[in-house]
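Asker: Starting from these lines, generate the structure:
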Amino acid sequence: MQTMTLERILTAMPASDGGGVKLYRIVGPDGMRGLDPFLLLDEFGSDAADDYIAGFPPHPHRGFETVTYMLEGRMLHEDHLGHQGLLSSGGVQWMTAGRGVIHSEMPQQESGRMHGLQLWINLPAKNKLVAPAYRHLPAEAIPVATLANGIQVKVIAGGFAEGDTHLVGAARGIATDPLYLDVRLPVQTELAVPIPAGHRALVYLIAGRLQIAGQELVPRQMAVLGAGDGIGLKAGKTEVHALVLAARPLGEPIAHHGPFVMNTQEEIAQAIKDYEQGRLVA
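Answerer: From the prediction side, this is the model:
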């Protein structure tokens, strides 16, 4: 395995969204160039209910996929079609917005810690107007490997193999062939993660201090990886909790406006018009 080089490190910045939920945002409109097909990553986490209680009231999406991963807490998803899904600790919702969804994501708790992440992944042009679809994955449906050295790998999408361990992720049939791993490394352990040829690869650090390609990441930083076919992860004096993300680039133009991601500005204008005239989800 040829270890991937490090192109750059991105740092999440404080932001708010929805009804005023406090979060940290990375990638985003200014940083997504060159990260095809990834568009945005938000991390929200707080013990203070005032930081999250307003949730994310009804809002639209078109043209991409959202992946919501709850580490702690409970959040209810509802949409204009009557779909409901309760996300609880360790669970994932993989939503394909396609031609249009108006949905809400609201906390189902009034106290305690809420901690989660939402990733946006682009859709190819041929799939941007498909019917909305959902994959609701409770914690118990997501494969987990615990290796001999205590490293834990949770396989949300893609595959993971180490020795006699071979796991296939819970989310399958995704257009960009993504890899989505939740990795926990004990102190002074190392892990090599193979990456499919041609995939764009990222590592986001949730907790601890992580050595990658000769550089150290601190929490809320993302490593953007370059040439190579695998990622080397190393924990030092602290335990590490990180996400390993990879997906097949689309190589298509990106037009982005708020909750809409299309290929041209004309398609964005149409999405806005459809939403304003009640046709986004027709």
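Asker: okay, CA-based contacts and neighbour counts for the rest of this
Answerer: OK.
Asker: Show me which helix runs longest in the protein.
Answerer: Ordering each helix of the chain by length in residues (DSSP state H) puts helix 265-276 first.
Asker: Would you mind listing the buried residues in it?
Answerer: 267-268, 271-272, 275 (16 or more other CA atoms under 10 Å).
Asker: Next: stretch 111-121.
Answerer: 113-121.
Asker: what does it rub up against?
Answerer: 37-49, 52, 64-74 (CA atoms under 8 Å, 6 or more residues apart in numbering).
Asker: Derive a PyMOL selection command for the buried subset of the residues you listed.
Answerer: Selection command for PyMOL covering only the buried members of the contacts of stretch 111-121, criterion 16+ other CA under 10 Å:
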select buried, resi 37+38+39+40+41+42+43+44+45+46+49+52+64+65+66+67+68+69+70+71+72+73+74
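Asker: one more to line up against the first:
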Amino acid sequence: MSIRPTLETRKAQPTLEGAGVHLHRAFGFHDPSELDPFLLFDDFRNDIPEHFLRGFPWHPHRGIETITYVLAGEVDHGDSLGNTGTLGAGDVQWMTAGSGILHQEMPRGNRQGQMHGFQLWANLPGSLKMTAPRYQDVQATEIPEIIDDDGTKVRVVVGDFWGKRGPVDGIAADPQYLDISVPPGVRKTFKVDTYRRAFAYVFAGAGVFSDASKPSGVLLEKEVMGQEVNIRDMSGDRTLVRFGTGDEVTVQAGEEGVRFLLISGAPLQEPVAWHGPIVMNTQAEIQQAIRDLRNGTFIRAAH
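Answerer: As a prediction, the model looks like this:
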């Protein structure tokens, strides 16, 4: 067994998207090879309705899949396939844009005016970029939750974990998408297939993700529940942790515990041509998509 080293930790950055939605972007629109097959990850969390109610009006996508996970509030959505619906707390939507789809996502807060959710973009391989669009809404009650003896909780959104399988299926990137809560002071190890790229996104509490290159006992400044940890390596709210290769990830939860997403997927290792919500393999394909948008042929059958 080998612990994945921590290659980088960085804070998600404030960003405006859609019609003026205030969100935090952990990664996206930079180096697409960094977390291949994943392209972008946004944390749309806000308790000021004016900062999210204008939402994400009608816009196109081609060549990618999106996974939207709602924690608080609701998101009304509609698309060019005629699908409409509402995602509530704990619900997930997976959308394959494929050859082209137009859709809108309009957030609504809960009774306290709070909205919180995540959106992840996964790339499609060249062989599937022009596949037929499709989508799937998954209710919170369909997502298995596992509670371990030490109080660790894992919601299995996508993939297989601890004998359970997430209900979202058919994503080309074959990701594993876990929502993990580790109680205060607990040290926990999670297996991740060696061939996958992996990252964690901390959104509550704090923890230290073990790095094989940093021996324990270095620069100790604090104890957590009787166990010494290096608080200089503590990852807190809105922190992205990018891992190197290995087959497991280990975290030491802080005084308030830690909650994070652990996401991994098999890299495509294909060329990426990127223009906003359209991701193809070549600039010629991007230009074709723009022409299709202009002449009204963007929405079409797979070929």
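Asker: Distance to Arg248 of the first structure added to the buried residues of helix 265-276 of the first structure, as JSON lines?
Answerer: JSON lines is the format used below for the buried residues of helix 265-276 of the first structure (distance: CA to CA, whole Å):
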{"residue": "Glu267", "distance to Arg248 of the first structure": "23"}
{"residue": "Ile268", "distance to Arg248 of the first structure": "23"}
{"residue": "Ala271", "distance to Arg248 of the first structure": "25"}
{"residue": "Ile272", "distance to Arg248 of the first structure": "28"}
{"residue": "Tyr275", "distance to Arg248 of the first structure": "30"}
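Asker: Closest one to Arg25 of the first structure out of these, please.
Answerer: Ile268 (22.6 Å; CA to CA).
Asker: Return the residue of the second structure aligned against the closest one.
Answerer: Using TM-score structural alignment, the equivalent of Ile268 of the first structure in the second structure is Ile286.
Asker: Spatially nearest residue to the most centrally placed residue in the second structure (excluding sequence neighbours)?
Answerer: For the second structure, the residue sitting closest to the mean C-alpha position, by CA atoms, centre = their mean, is Leu120 at 3.8 Å. Nearest residue to Leu120 of the second structure, sequence neighbours excluded (CA to CA, 6 or more residues apart in numbering): Phe41, at 4.6 Å.
Asker: Let me know whether that neighbour touches His30 as I believe.
Answerer: No. Assessed by CA atoms under 8 Å, Phe41 of the second structure is found out of contact with His30, at 11.8 Å.
Asker: What are the buried residues along stretch 16-35 of the second structure?
Answerer: The neighbour-count check on stretch 16-35 of the second structure (16+ other CA under 10 Å) flags 17-18, 21-28, 32, 35 as buried.
Asker: distance of Val241 of the second structure from Ala204 of the second structure?
Answerer: Counting by CA to CA, to the nearest Å, the gap between Val241 of the second structure and Ala204 of the second structure amounts to 14 Å.
Asker: Those two: who's more crowded?
Answerer: Neighbour totals were compared for Val241 of the second structure and Ala204, and Val241 leads with 20 against 17 (other CA atoms under 10 Å).
Asker: Map that one onto the first structure.
Answerer: Match for Val241 of the second structure (TM-score structural alignment): Ala223.
Asker: Contacts only, for that match.
Answerer: By CA under 8 Å, 6+ apart, the neighbours of Ala223 of the first structure are 6-10, 202-204, 212, 217.
Asker: how far apart are the strand or helix carrying it and its match in the second structure?
Answerer: Secondary structure assignment for Ala223 of the first structure, by DSSP states H and E: strand 221-225. By mean CA distance after the TM-score superposition for the first structure, the fitted strand 221-225 of the first structure averages 0.9 Å away from its aligned residues in the second structure.
Asker: next helix or strand past that strand?
Answerer: Remark: after strand 221-225 of the first structure, the chain's next helix or strand is strand 230-235, criterion DSSP H and E.
Asker: Superposed on the second structure, what's the mean shift for that following strand?
Answerer: Averaged out, strand 230-235 of the first structure is 1.0 Å away (mean CA distance after the TM-score superposition for the first structure).
Asker: Need the residues that contact that strand.
Answerer: By CA under 8 Å, 6+ apart, strand 230-235 of the first structure touches 1-4, 185-195, 209-213.
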